[in-house]
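[1] missing the sequence, but the structure's below:
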């Protein structure tokens, strides 16, 4: 009798491979609750880097579009990203045109200079594989790598102020700091470049560059300086083909506009040209706006001065100038109006709906390519969102990346 009962019990236990397969199909919110089952499951769903990577790969394969959206505080609506206080507000799952309610995220670290009764404010410098690079604006010396779903985080050292001597150049901590966050060859890297100005009359366009590799570097490493008149850093740089990207210009001339690319593996900069447009007459001018990432490819928005359409161009073969293809055309006047502000592509849903974010007005626009209909998600959320980014919730632990060390 006991043998029959034992065989029955053994037969009711699923193989480990089957359990793993089932877990990979479940939403992350359900899996978070499973951490209370026993110590084995707690370990699997908290510190198992292999499972974390499998789950991340499954989410990317399924192309479930989620957002991490930032809402600016009412009293600090300014456009420049370095002086804008933004509240980390929501992770929103988009499935077709059904939009769930925005979910405020609890941030485990606080600014000691922020009133406890008010919303804390942060700079979000980068998002990669479900991890977020966050800085505290009122305490510039603190940076965090944070997993919003597991609430696990680490401190990383803030890059020091470059000093070149009194007779050469200087970089000020009050100058613009640009940070990017990316992943290549199982390494997470943070890049910082800041403006360096010659002593009087304080003009110049050199950018001091430094890099920090999580789990490897104990301090920031300096790279060769680059010379650019302007680099647009009001948005998180898209990560495509192992490189981070920014709109940039070598001088004040509009003909000098280019895409600045930083290769995370070799730690070098490259330039990628804008698309060449031959469909206009001599009186028309084609403008290109913010860059982004769609389906793993580099993309950017374009519009002719005299036309109402907004075009989305995609680079089909990375780094090849003539591989830019006009992939989508949006013929809605409200979208064209946003283009003159700071319109940027965010992502594409499984139902071929393009999500656009106007970082100037805080509009979130969902455009259906088949019906040419537009849904203003800001009205459904009830808030202006000045920065919205695709986000992949995951179990990757920042502590595991650095070997469990809490770096200060």
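    Everything's here; your move. If you're wondering where the values come from, they're calculated on a predicted model, not measured in any experiment. Residues are numbered from 1 along each chain as shown.
[2] Please count neighbours and contacts with C-alpha atoms only from this point.
    OK.
[3] contacting residues around the biggest helix by length in the chain?
    Selection of the longest helix in the chain by residue count, based on DSSP state H, yields helix 49-62. When contacts are taken as CA atoms under 8 Å, 6 or more residues apart in numbering, the neighbours of helix 49-62 outside the stretch itself are 24-25, 44-45, 129, 392-397, 400.
[4] Not counting residues beside it along the chain, what's closest to residue 227?
    Residue nearest to residue 227 in three dimensions, not counting chain neighbours: residue 206, with 4.5 Å by CA to CA, 6 or more residues apart in numbering.
[5] hang on, the earlier thing: state the next helix or strand along the chain beyond the longest helix of the chain.
    Once helix 49-62 ends, the next helix or strand along the chain (criterion: DSSP states H and E) is strand 66-72.
[6] packing partners for that next one?
    Other elements packing on strand 66-72 under the criterion 3 or more CA pairs under 8 Å, 6 or more residues apart in numbering; DSSP states H and E are strand 86-95, strand 387-390.
[7] Quick one, which of those strands gets closest to residue 368.
    Among those, strand 86-95 comes nearest to residue 368, with 13.0 Å by CA to CA.
[8] packing partners for that closest one?
    Applying 3+ CA pairs under 8 Å, 6+ apart, we find strand 86-95 packed against strand 66-72.
[9] Helices of the protein, start to end?
    For the chain, helices defined by DSSP H occupy the ranges 2-11, 16-25, 28-34, 39-47, 49-62, 333-339, 377-381, 398-401.
[10] Against which helices or strands is the last one packed?
    If you count contacts as 3+ CA pairs under 8 Å, 6+ apart, helix 398-401 packs onto strand 142-147, strand 152-157.
[11] put this beside the first:
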């Protein structure tokens, strides 16, 4: 390999999967140092995102156990492999300890959590938005807490803007990370649905509108699709519409993608149709739901085909992830297959 131009070696290595790169680290000290380098790790991640070369689907079972489902470029799936128990209970315990004592007259609280990366400070953050209620189920206070992995500490940051928003304003199930910010859905005092965002670097809030203009019985979902902010509107007993925001934060860039009629949903498929990815030629979209199950939906023929997965849990939620050499502590990754 010493006769190969260095730039060619770099290009070849950048196409490999993380587990193959870990094996390559044993070739020689020079390769080990290069693969562990920050520049290579970043460029490898960018190429993986652009080419979908290390794409997989993460399944979270109802008992909070994680499974990895390899997803090839030709719409082929491997077997679901159990990887590690989720740490949700540990995070909640740490949050609970941080947020005590509760304000007077408070009998309960609700919270949303979100995880993201602050590129300006090269730091991973966990954010909790907590609302406190009194015995009459009225919000008496709220708090926004941010955990910094770099400093290993929590701090309170500026609370959500309250002016112009209704009581019980949050209508998301989680805080969604995209473009350096966490986003979630809220209603203002005129019942208009908006997206509130928190930029992790500046810790400042922003807001922009959604393409939804109705006020009937719906189920709403905010997600990421193709690297864009994705907005799903489920009109119960009618259809499921999917939009993406072509330019983050610009409401005028909302673009309608597709619609699924409820009457064609497979038996057992609940009201949530979450899009995961599109097929290579764009004629199909991979959908999932909270009851478990992954389906290809043909956008032209308007029909479903269930994806048979070996080793999948009985019920789960699914999300798409990209394999990389990055670790939360900034060191190189050490991986092993079971």
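    That came in fine, so what should we check first? Note that this is a predicted model, so its numbers are computed, not measured.
[12] Provide the TM-score value for the superposition.
    Structural agreement between the two chains, given as a TM-score (TM-score structural alignment, normalised by the length of structure 2), stands at 0.79; 323 aligned residues with a CA RMSD of 3.5 Å.
[13] returning to that earlier point: between the helices of structure 1, which gets nearest to residue 302 of structure 1?
    helix 333-339 (8.4 Å).
[14] The closest one vs structure 2, average distance?
    For helix 333-339 of structure 1, the mean distance to aligned residues of structure 2 following superposition is 6.1 Å (mean CA distance after the TM-score superposition for structure 1).
[15] Pull out the buried positions in that helix.
    Buried residues in helix 333-339 of structure 1, counted by 16 or more other CA atoms under 10 Å: 335-336, 338-339.
[16] I'd like the distance from it to the chain centre, please.
    What separates the centre of helix 333-339 of structure 1 from the centre of its chain is 23 Å, taken as CA atoms, centre = their mean, to the nearest Å.
[17] Which strands or helices does that helix pack on?
    Secondary-structure packing of helix 333-339 of structure 1 (3+ CA pairs under 8 Å, 6+ apart): strand 310-315.
[18] neighbours around the counterpart of residue 37 of structure 2 in structure 1, how many?
    Using TM-score structural alignment as the criterion, residue 37 of structure 2 maps onto residue 48 of structure 1. Taking other CA atoms under 10 Å as the neighbour definition, residue 48 of structure 1 ends up with a count of 16.
[19] And residue 70 of structure 2, by the same measure?
    17.
[20] how much space between it and residue 166 of structure 2?
    With distances taken as CA to CA, to the nearest Å, residue 70 of structure 2 is found 43 Å from residue 166 of structure 2.
[21] In terms of distance to residue 15 of structure 1, which of the buried residues of helix 333-339 of structure 1 ranks first?
    Closest to residue 15 of structure 1 out of these is residue 335 (52.1 Å), distances taken as CA to CA.
[22] List the contacts of the nearest residue to the closest one once chain neighbours are set aside.
    Take residue 335 of structure 1 and drop its neighbours on the chain: the residue closest to it by CA to CA, 6+ apart is residue 310, 7.2 Å away. When the contact criterion is CA under 8 Å, 6+ apart, the partners of residue 310 of structure 1 are 301-304, 329-331, 335-336, 339.
[23] so which of the helices of structure 1 is the most packed in?
    Burial among these, expressed as mean neighbours by mean count of other CA atoms under 10 Å, is greatest for helix 398-401, which shows a mean of 20.
[24] could you pull out the strands for the stretch 301-408 of structure 1?
    With DSSP state E, counting those that start in this stretch applied, the stretch 301-408 of structure 1 shows strands at 310-315, 324-330, 343-348, 353-358, 363-368, 374-376, 387-390, listed in chain order.
[25] can you tell which of those strands is closest to residue 184 of structure 1?
    When those are compared by CA to CA, strand 387-390 sits nearest residue 184 of structure 1, at 18.6 Å.
[26] Packing partners of that closest one?
    Helices and strands in packing contact with strand 387-390 of structure 1 are listed as strand 66-72, strand 343-348; criterion 3+ CA pairs under 8 Å, 6+ apart.
[27] so that strand corresponds to what in structure 2?
    Across structure 2, the stretch matching strand 387-390 of structure 1 (TM-score structural alignment) is residues 317-320.
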